[in-house]
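Asks: how would this look folded up:
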Amino acid sequence: MIALTLAEISAAAGGTLHLDGAAATPETVVTGAVTTDSREIGAGDVFVAKRGEFDDGHRFAPSAVERGASVLIVEHVLDLPVPQIVVADSIDALGALATEVVRRVRELGRLRIVGVTGSNGKTTTKNLLRAVLEKVGPTVAARASYNNEVGAPVTMLELAEDTEFLVAEMGASGVGEIARLIRMARPDVGIVLKVGLAHAGEFGGIEKTVQAKSEMVTDLHPGDVAVLNADDPRVVPMAGLTKARVVWFGLGDTAEVRATELRAHARGTDFTVTVPGGEQARVHFGVLGEHHVMNALAAVAASVELGVPLADVVAALEQVTLAERWRMQLMGGRDGITVINDAYNASPDSMSAALKTLAQVQEPGSRTIAVLGEMSELGEFSGEEHDRIGLLAVRLGISQLVVVGQAARRLHISAINEGSWDGESAYVETADEAFELVTAGARPGDTILVKSSNSAGLRLLGDRLGEWFA
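Replies: Okay, here's the model as predicted:
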């Protein structure tokens, strides 16, 4: 975090500073990181005691102090010998502090902000942008999927006085949440990747999802840029909701930043990218899955708008071979067996894309195995979407389907009812059972995909299979 006095932090957070028993004054300067996780605290850091659904961060304040926290942001005074800023709501205070830090760094005149949202691809696109922009200047981007009301402001608070780029991943589970993050850090470039059924159950339907994602562009200014997916009919109307200049990306002719001559293979996708003005370049993109080309195009569009030469953008993209751990992560290798661990999260769109990639990279004469778990948070769409994935697996000719867990069982039943298989779909209750089934039946040259929502826990099964076949 930028250097602030205790008095400044208290004012920004809207709190009351308490110094009883602390060896500090209101003018004491704090430069440490800000976190809600006491396990991450280091000397001089700021601990925010967050109340959660199942726990209360105030319980971990003593541990934070033991680890070196220099100040606590709390909702009531604790009997601890460090400065404490008492606020009405610690999450609101965290957001308010982030807003002030962004404002101060903005005033220095160097910072430019890219906001990324969409039902799929946020983390991959954010990582691609970081890979490009950190070659240009000091860049801050979220760790993992730090994209909610806690993770996004924590990322913003990593800004330093010399930061040139902030890549803010902005997720939501309801209307108004992205707007809240935009008020903390309004982007110069706002990206909307795709609107799909991911989290549709939480949003209350696809219309609410569209409304929520639209918040990325509705508050942009005329001098800003909205980078929109020209191939998504739910994103296209957002052009009419923004004052910003629109730049389209996609695979079709209407896109200004577009990919053509795609060739997918087991180590990524090669394609030709065209940008506004007609400049082209061939890209050897090492992130597995043709669907990730759209994320790369969004990163290209934003980077070029920020003034990065296309050749430099392509060079940076070609150095990226993994979007993120547990996202189309290649593992294994023994006996030519490849494990694709893509079980960090799953929606109907990403599940379909992963299965299509599995079919695309299959070598002649080899087999494909899809180990699939639940797609969570789909609400009323859950049954029909699991049915659709089961049918897709059959129609793609996946050699073996292993469905894990009761919540995904309908996927297995749909595959059987399609009538194209005779025993090639198996259902098991647990990841351990899936491990035993796959390892017992695997053959040299097999390609194994592991895919589910995070809540299903199959990412650890993917790791286990990857180590087994290493």
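
Asks: please count neighbours and contacts with C-alpha atoms only from this point.
Replies: Noted.

Asks: not counting its neighbours along the chain, what's nearest residue 184?
Replies: Of all residues not flanking residue 184 in the chain, residue 99 sits nearest, at 4.4 Å (Cα to Cα, 6 or more residues apart in numbering).

Asks: ugh, wrong one, residue 212
Replies: Spatial nearest neighbour of residue 212, excluding adjacent residues (Cα to Cα, 6+ apart): residue 175 at 4.6 Å.

Asks: give me the element that neighbour is part of.
Replies: Using DSSP states H and E, residue 175 sits in no helix or strand.

Asks: wait, is the residue nearest to residue 184 part of a strand?
Replies: No - according to DSSP: H, G, I helix; E, B strand; the rest coil, residue 99 belongs to no strand; its state is helix.

Asks: next up, the contacts around it.
Replies: Counting by Cα atoms under 8 Å, 6 or more residues apart in numbering, residue 99 touches 153, 183, 184, 185.

Asks: which strands or helices does the helix or strand encompassing residue 298 pack on?
Replies: Assessed by DSSP H and E, residue 298 sits inside helix 292-305. For helix 292-305, the elements it packs on are helix 122-133, strand 189-192, strand 225-229, strand 245-250, strand 257-265, helix 310-317, judged by 3 or more Cα pairs under 8 Å, 6 or more residues apart in numbering; DSSP states H and E.

Asks: here's the other one to compare against:
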Amino acid sequence: MIELGIHEIADATGGRVLGDTAARVTGPVVIDSRLVVAGALFVALPGEHADGHDFVAAAVAAGASVVLVSREVDAPAAVLVEDVQSALGALAREVLARLRAAGPLEVVGITGSVGKTTTKDLVGQVLAAEAPTVVPQGSFNNEIGLPLTVLESDASTRYLVLEMGASGIGHLTYLTGIAAPDVAVVLVVGSAHLGEFGGVEAIAQAKAELVAGVRPGGTAVLNADDLRVAAMASAAHGPVVTFGTVTGTDVRAQDVRIDRDGHASFTLVAGDATATVALRLVGEHHVTNALAAATVALQLGLSPEAVAARLSDARAVSPHRMQVTERADGVTIIDDSYNANPDSMRAALRALAVLAGRERRSIAVLGEMLELGDDSRERHDEVGRLAVRLNVKLTVVVGDGAWAIREGAMMEGSWGDEVAHVADVDAARTLLADELRPGDVVLVKASHGTGVWRLADELAGTGVDA
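Replies: Modelled structure (predicted):
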């Protein structure tokens, strides 16, 4: 965050100064009073379970120099606005404009039904080796997380990498209104949030808002392997660069190979240049994410050799995303439990099959995929059928919302002890305690709201707070 006076914050947000007119923000912008340090700006957001205004006193006691509020509070210095969330976005917009005016700063925006967070992490690791880079924590990709990430930038920042999520039409238009990207990446149009959007075509329309929101002169980076994404070229106002595995793309992966541990390697082809990439991430689906990251870096001037080397060194950063843990008892845990939709379920199950191979027993612990609307039963049924086709030895279905996975598995030919349906995470824990043995490979996957990620933490022994 750049240093700002209280009047500058009021001007940016359309707010009114209350209290100390000489107050200045010299620290970070935070929405959690427990994260306040001296000189911070505390943003009192109203929440579903708590109201930030109730924590203003704690924030001031911890050293917040200014608080951003929508009602008058007892604080030495405050900016009073009509809507705190909108004011947060407006402040981020102003700070980014100042930073862009002061020096070179490239903004990368990334969206897609799957792969956003992993691609963001890959781009961040590749660019951070080049120059100071700001990357969001976890999945800070909405109307709160994105401006908070923007506000982490300062005069030294050369690259700002932003993950942009959407669960409805207009969401990405709002986010690009805060931070129009110089490079916009669209990965995949899939069935995440299908119930909220009402159909895949509506999802494609929403994702295309990122392309339309590119900064003048900016570049759209599109996945040519996804026809709906490739069609977004018509929404671009500037250059379009494609990536994928099909012939004719600008940046291509060829000779893709998967080793016994599930790691993909491929030849990166960009024009006449080639370089070898050997990923440390688990799962063939990460080839798409790596290609997207490579294309971004190449657009920003990095060499193919540097890009390939840095992608090969990159590791999983955000928790609960294809994190593999080898336990002392010989059990392997694949934790992909941060979220789930039909596309990511298929990718994770295929990775499980590769890691287990023919020698080890594969176990899939699967919870509900939320926000699928009327398609929920059919989509869960398809997951169960795929588990059988991939020869998963035991499928543990967690919760009533996921019961159609069991139904699909049984209709595909899974009987007896090959599929079990349990009521909740506690029941799954009990079953696995009796069932697991050395050599097992266990995938844990479900939507975040199911709480199945807590079981993944216990099984892996990580205790990561999601």
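
Asks: want to try CSV for the helices and strands packed on helix 292-305 of structure 1, with mean neighbour count as columns?
Replies: Compiled in CSV, these are given as follows (neighbours: other Cα atoms under 10 Å):
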stretch, mean neighbour count
helix 122-133, 25
strand 189-192, 28
strand 225-229, 27
strand 245-250, 22
strand 257-265, 19
helix 310-317, 18
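
Asks: wait, which of these is closest to residue 142 of structure 1?
Replies: With Cα to Cα as the measure, helix 122-133 is the member of these nearest residue 142 of structure 1 (7.8 Å).

Asks: how about the helices and strands packed on helix 292-305 of structure 1 in TSV, adding distance to residue 66 of structure 1?
Replies: Formatted as TSV, those follow (distance: least, Cα to Cα, whole Å):
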stretch	distance to residue 66 of structure 1
helix 122-133	33
strand 189-192	41
strand 225-229	45
strand 245-250	50
strand 257-265	51
helix 310-317	41
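
Asks: which among the contacts of residue 99 of structure 1 end up buried?
Replies: Among the contacts of residue 99 of structure 1, those scoring as buried are 153, 184, 185 (criterion: 16 or more other Cα atoms under 10 Å).

Asks: now, these that are in helices?
Replies: 153, 184 (DSSP state H).

Asks: what's the local residue count around residue 428 of structure 1?
Replies: Residue 428 of structure 1 is flanked by 18 other residues according to other Cα atoms under 10 Å.

Asks: over in structure 2, tell me which residue corresponds to it.
Replies: Under the alignment (TM-score structural alignment), residue 428 of structure 1 pairs with residue 422 of structure 2.

Asks: relative to residue 417 of structure 1, which of the buried ones among the contacts of residue 99 of structure 1 is nearest.
Replies: Using Cα to Cα, residue 153 comes nearest to residue 417 of structure 1 of those, at 47.6 Å.

Asks: corresponding residue for the closest one in structure 2?
Replies: Mapped onto structure 2 by TM-score structural alignment, residue 153 of structure 1 lines up with residue 147.

Asks: do the same with residue 84 of structure 1
Replies: The equivalent of residue 84 of structure 1 in structure 2 is residue 78 (alignment by TM-score structural alignment).

Asks: from the opening residue of stretch 437-456 of structure 1 to its closing one, how far?
Replies: Chord length of stretch 437-456 of structure 1, first to last residue, is 18 Å (Cα to Cα, to the nearest Å).

Asks: what span of structure 2 is it aligned with?
Replies: Counting by TM-score structural alignment, stretch 437-456 of structure 1 corresponds to residues 431-450.

Asks: average distance between the helix holding residue 298 of structure 1 and structure 2?
Replies: The superposed helix 292-305 of structure 1 is, by mean Cα distance after the TM-score superposition for structure 1, a mean 0.4 Å from where its aligned residues fall in structure 2.

Asks: which residues are in contact with the match of stretch 437-456 of structure 1?
Replies: Residues contacting stretch 431-450 of structure 2 (Cα under 8 Å, 6+ apart): 329-341, 345, 348-349, 352, 355-356, 360-370, 452-453, 456.

Asks: of those, just the buried ones, PyMOL syntax please.
Replies: In PyMOL, a selection of the buried entries from those looks like this (16+ other Cα under 10 Å):
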select buried, resi 331+332+333+334+335+336+337+338+339+340+341+345+348+349+352+355+356+360+361+362+363+364+365+366+367+368+369+370+452+453+456
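
Asks: can you flag which of the contacts of stretch 431-450 of structure 2 belong to helices?
Replies: The helices, defined by DSSP H, take in 345, 348, 349, 352, 355, 356, 452, 453, 456 from these.

Asks: so which of the residues you listed comes closest to residue 191 of structure 2?
Replies: The closest of these to residue 191 of structure 2 turns out to be residue 345 (Cα to Cα; 11.1 Å).

Asks: correct me if wrong, but residue 17 of structure 2 is in a helix.
Replies: No - applying three-state DSSP, one finds residue 17 of structure 2 to be strand, outside a helix.
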